[in-house]
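Engineer: Any chance you can model this:
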Amino acid sequence: MKMATFTLRERLSPHRFFRGEKATDAPITLRHRRIFIVPSRSGFGLALLLVIQWLAAINYGSNLAFILTFLLAAAAISSMLYSYRNLSGLIVTRGNASPVFAGDQALFELRLSNPDALPRYGVDVRIGNATPIRLDIPPKNTVLAPLRVRAEKRGWLELETVTISTLFPLGIFYAWSPINLKYRILVYPRPSRERLPFPRFSGARVDASAGSASDDFQGFRAYHAGDPLKRIHWKSLAKGLDPLIKQYSGGETETLRLSWSATEGTDTEARLSRLCRWVLDAEQARMRYSLDLPGIAIPAGHGASHCRKCLEALALFGS
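Structural biologist: Sure, this is the predicted structure:
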């Protein structure tokens, strides 16, 4: 695989040290080109101590002080190599990603693989200024780093720059590597908290009457807003119980038309939120439903794939 080349200006650009290279959808292997090292606060403190100790050794002409100073300096330089070694060779790939609703926490999973025979200790993974996740990666093994990001609005949520760092082994050198993966999660509109009745149209079509002679009674379920009145179990209401809905094996119910025009009087996001609530309620009630948006028409259906298709249309509406 051909390695990317950089000019001197690109190599010294502050953007590269903190924002990393361009995003890629391929696995990223941490090498010398991506790993940067600086002394930590403890490292600067140790450097100051060594300078003072070296001056004292010169002033008093103490061979033991010189030996101690050089031993500590050698240990510090060796720890820098171990800090680099703790990150070098790690392979970072994308994990699974599931859609979420606006306002929820989106979960980005990163897979950190250690192909070598030596373990990696104290590897931190973080986004921005968030609290890092600390991992120990056994040899010849892969661990997951779950990164949670609040999904503020609908649409695609892109993973920001991820920083992988370590202070191993002595905490006097900070080694880090900023990486960018092409990794995104679809954010659905936030469902309306208000459960409104389903929209009714004069042209609404009924596939089959509930509880016909050809259907087998299967039991009851809880009532949901918009359920047909003819399927309510009135005897439970007469006894003061919560309303129940009779279920039949035929499963054929009224086909709902969930239309943009049925949400007039509110802004765009509120209308999408209401449509999202209707989609979820209709799917939970096992009803057939269609979705009509400006420029988008999804025919009637039901099931997980149909629900996902409708939610995706709402999430990407106008983009």
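
Engineer: Going by C-alpha atoms from here, please, whenever you check contacts or count neighbours.
Structural biologist: OK.

Engineer: in the chain, which helix has the most residues?
Structural biologist: Under DSSP state H, the helix in the chain containing the largest number of residues is helix 63-87.

Engineer: what's the neighbour count on the spatially closest residue to residue 41 that is not a sequence neighbour?
Structural biologist: Spatial nearest neighbour of residue 41, excluding adjacent residues (Cα to Cα, 6 or more residues apart in numbering): residue 172 at 7.1 Å. Counted by other Cα atoms under 10 Å, the residues lying close to residue 172 total 23.

Engineer: where exactly do the strands run in the stretch 51-200 of the chain?
Structural biologist: Under the criterion DSSP state E, counting those that start in this stretch, the stretch 51-200 of the chain carries strands at the ranges 91-94, 100-101, 105-114, 120-127, 133-137, 141-150, 155-158, 162-166, 173-179, 184-188.

Engineer: Same list, those, but as a markdown table with distance to residue 71 and mean neighbour count please.
Structural biologist: Output for the strands of the stretch 51-200 of the chain, formatted as a markdown table (distance: least, Cα to Cα, whole Å; neighbours: other Cα atoms under 10 Å):
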| stretch | distance to residue 71 | mean neighbour count |
| --- | --- | --- |
| strand 91-94 | 34 | 19 |
| strand 100-101 | 55 | 21 |
| strand 105-114 | 32 | 21 |
| strand 120-127 | 24 | 20 |
| strand 133-137 | 29 | 16 |
| strand 141-150 | 35 | 16 |
| strand 155-158 | 48 | 18 |
| strand 162-166 | 23 | 22 |
| strand 173-179 | 17 | 24 |
| strand 184-188 | 49 | 23 |
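
Engineer: let's see this one next to it:
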Amino acid sequence: MINKFKQYFTNKFNQWLTVRVPVAKQFELTNRNIFIFPTRFGFAYLAVLVLLFLLGTNYQNNVIILLCYLMGSFFITAKLTAFFNLKGLIIKAEPYAQGFKGQDIPVAISLEARSAKHGIVLGFDKQSTTQLKHIGNDAKTTPANRQAQVTIYYQANKRGVLSPGRVKVFSEHAFGLFRVWSWLDFGHELVVYPHPMAIASKHLLEMPNQAQDGEQLVSDRDGDEFKELTAYKPGESMARVAWKQLARGQGKLTKHYHQLSGQRRELSLDMLPPVSIEQKLSYLCYLVLQYSQASYAFGLSLAHQKISADHGEQHKQQCLRALAEFGG
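Structural biologist: Okay, the predicted model is just below:
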């Protein structure tokens, strides 16, 4: 019964919050999206205040009553200080991030403050938090000290395209009597790839490597077979410099390779040992990373999706996203 009531209240609050603080790429904290409530220490302080007031009025002790007035004034001052510590803070975030299953996915958050802010904590719900001790400067509010970059993390326990929910921004400055917070929805989309699991080539059942009709077409893309040495051009990778020729005094040359298109690697679920689907996806993730690092051209064939052979960063990201979304 208690759990049902709690779930009902949570759903209603989330519906209200969606209307009150809708999705956006940038937020400025104002009266509309800031919430404030006493902490446990604040409630304890308030309880002591009430007890002292009852004691002072019962015994008609003006000193105790005066102390209660001072404590009450301090309580209200602390509330206003806590509220204005968060008000006016501008928060931005990129809506996309990616990482691997079982890892903490970093999400970058940008903050800007026109006045000094202290003790700001950020994080996803039920995840680790990141604290920013100070931002801004009362004496000299230049653009340089107004801004700060913070990274928060999301523990990805499953692959796929996930929505981590709202980012909680809160602070207990000053004196710890009040907690001021806000729930901000940046519409984050986290692409969680399978956890890469190493597999040796000898464990692959079959790797298609023949071109249609037995063709062996030569491609000018970078590949496995050495093609020629050419004069070094600024901007080329130092890993391709022919160091032996350079040591012999033949000048600075770079190695160029070609690749037989019929020998391009084709990755698929069928080429893997008979294990679970998740483990197969982990093997494919590992192979995609290895082949991309080695600049091999490769294709990826899944149940209802086929990615043509290619290479490069964009091709790698396309293959990894296909693995993340497989079966989803």
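
Engineer: quick revisit: and the residue nearest to residue 41 of structure 1, what pairs with it in structure 2?
Structural biologist: Residue pairing (TM-score structural alignment): residue 172 of structure 1 is matched to residue 177 of structure 2.

Engineer: Let me know the distance separating that match from residue 121 of structure 2.
Structural biologist: 16 Å (Cα to Cα, to the nearest Å).

Engineer: Residue 274 of structure 2 now?
Structural biologist: Counting by Cα to Cα, the separation of residue 274 of structure 2 from residue 121 of structure 2 is 47 Å.

Engineer: again with residue 15 of structure 2
Structural biologist: 24 Å.

Engineer: quick one on the thing from earlier: in structure 2, what stretch matches the longest helix of structure 1?
Structural biologist: Mapping helix 63-87 of structure 1 onto structure 2 (TM-score structural alignment) gives residues 62-86.

Engineer: in the matching stretch, what's buried?
Structural biologist: Using 16 or more other Cα atoms under 10 Å as the test for burial, stretch 62-86 of structure 2 gives 64-65, 68, 71-72, 75, 78-79, 81-86.

Engineer: Residue 307 of structure 1 is nearest to which of the strands of the stretch 51-200 of structure 1?
Structural biologist: Distance to residue 307 of structure 1, taken as Cα to Cα, is lowest for strand 184-188 among the strands of the stretch 51-200 of structure 1, at 11.6 Å.

Engineer: what would the strands of the stretch 51-200 of structure 1 look like in JSON lines with distance to residue 28 of structure 1?
Structural biologist: Below are these laid out as JSON lines (distance: least, Cα to Cα, whole Å):
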{"stretch": "strand 91-94", "distance to residue 28 of structure 1": "5"}
{"stretch": "strand 100-101", "distance to residue 28 of structure 1": "26"}
{"stretch": "strand 105-114", "distance to residue 28 of structure 1": "10"}
{"stretch": "strand 120-127", "distance to residue 28 of structure 1": "14"}
{"stretch": "strand 133-137", "distance to residue 28 of structure 1": "17"}
{"stretch": "strand 141-150", "distance to residue 28 of structure 1": "14"}
{"stretch": "strand 155-158", "distance to residue 28 of structure 1": "17"}
{"stretch": "strand 162-166", "distance to residue 28 of structure 1": "12"}
{"stretch": "strand 173-179", "distance to residue 28 of structure 1": "8"}
{"stretch": "strand 184-188", "distance to residue 28 of structure 1": "16"}
